[in-house]
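>>> What shape does this take:
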Amino acid sequence: MTTITLVQGDITRQSVDAIVNAANSSLLGGGGVDGAIHRRGGPAILAECRKLRASQYGKGLATGRAVATTAGELDAQWVIHTVGPVWQGPGSDPSLLASCYRESLQVAAQLGARTVAFPAISTGVFRWPMEEAARVAVQTVRDADTTVEEVRFVLFDEGAYEAFAEQVR
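Here you go, the predicted structure:
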């Protein structure tokens, strides 16, 4: 069974096997978590992302999918990039958000990762409500059939931490 832990802080400072990046579909960096991971991880991450774009992901990475690269200078072996859905308002389908967590765990398991750090995917500029995003994230991880031993949700602020803590209780 996978252990779920919560940390309030900076995901780029975590020491884990894999760090999940809330990427944009271009895989070429951006703002928020994506920008922070690319900045702290250095040019090796972007170089591998460019190779992915030049090969099987010419049109970018689809929402809900996941792919791994080196972690560059981060204290991890891999970065798993996943593209979260943009919240479309009440009634938005959470299945693609769940897919981000499920597919990231599948990629992590294929790599042999035992510890994985996740941000709160889609809750920044993609506007997914934190409480619902936390519910989807925690339930998806709990339901996952994975060899990953620890999933660490790394939440940027107290509000996000509390929303996830409510789901883990």
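>>> CA only for contacts and neighbour counts going forward, please
Noted.
>>> Show me where the chain has its helices.
Ranges of helices in the chain, per DSSP state H, are 32-41, 43-54, 95-111, 130-143, 158-168.
>>> Select, out of the ones you listed, the one closest to Pro119.
Pro119 sits nearest to helix 32-41 of all those, at 7.6 Å, using C-alpha to C-alpha.
>>> Let's see this one next, to set against the first:
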Amino acid sequence: MITTAGKLPAKAVIHTVGPIWNGGEHGEEKQLSNCYIHAIELAVKRDLKTIAFPNISTGVYRFPKKQAAGIAIKTVKELKRTCFN
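From the prediction side, this is the model:
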């Protein structure tokens, strides 16, 4: 979902609900990767030129921070390689 940014210094805010960590045996990695993919797709559709991400699902959803960061980096690099070259 995308909303206005209110008083933030941005054009929009893209909202996503990341997966709850359940030990990594329930597709959490793919679900998390999809959060980044769909957010980028939405940004492209809205012609946004930059995007910043928090470490999705690493707070109350308990996704391990280092693992989540690796998934984010891998997903964004792969998307850039396959879709933006």
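>>> returning to what we had before: deepest of the helices of the first structure, which one?
Most buried of the helices of the first structure by mean neighbour count (mean count of other C-alpha atoms under 10 Å) is helix 95-111; its value is a mean of 21.
>>> And that one, what does it pack against?
If contacts are counted by 3 or more C-alpha pairs under 8 Å, 6 or more residues apart in numbering; DSSP states H and E, helix 95-111 of the first structure sits against strand 66-70, strand 78-83, helix 130-143.
>>> In TSV, list these along with distance to Arg152 of the first structure.
Below are these laid out as TSV (distance: least, C-alpha to C-alpha, whole Å):
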stretch	distance to Arg152 of the first structure
strand 66-70	17
strand 78-83	14
helix 130-143	10
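>>> quick one: which of those is nearest Thr5 of the first structure?
helix 130-143 (10.4 Å).
>>> CSV for the helices of the first structure, including distance to Thr69 of the first structure?
Converted to CSV, the helices of the first structure look like this (distance: least, C-alpha to C-alpha, whole Å):
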stretch, distance to Thr69 of the first structure
helix 32-41, 11
helix 43-54, 6
helix 95-111, 11
helix 130-143, 22
helix 158-168, 27
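>>> now for the ones you listed, which one comes closest to Thr3 of the first structure?
helix 130-143 (8.8 Å).
>>> Stretch 63-74 of the second structure maps to which residues in the first structure?
Stretch 63-74 of the second structure corresponds to residues 128-139 in the first structure, going by TM-score structural alignment.
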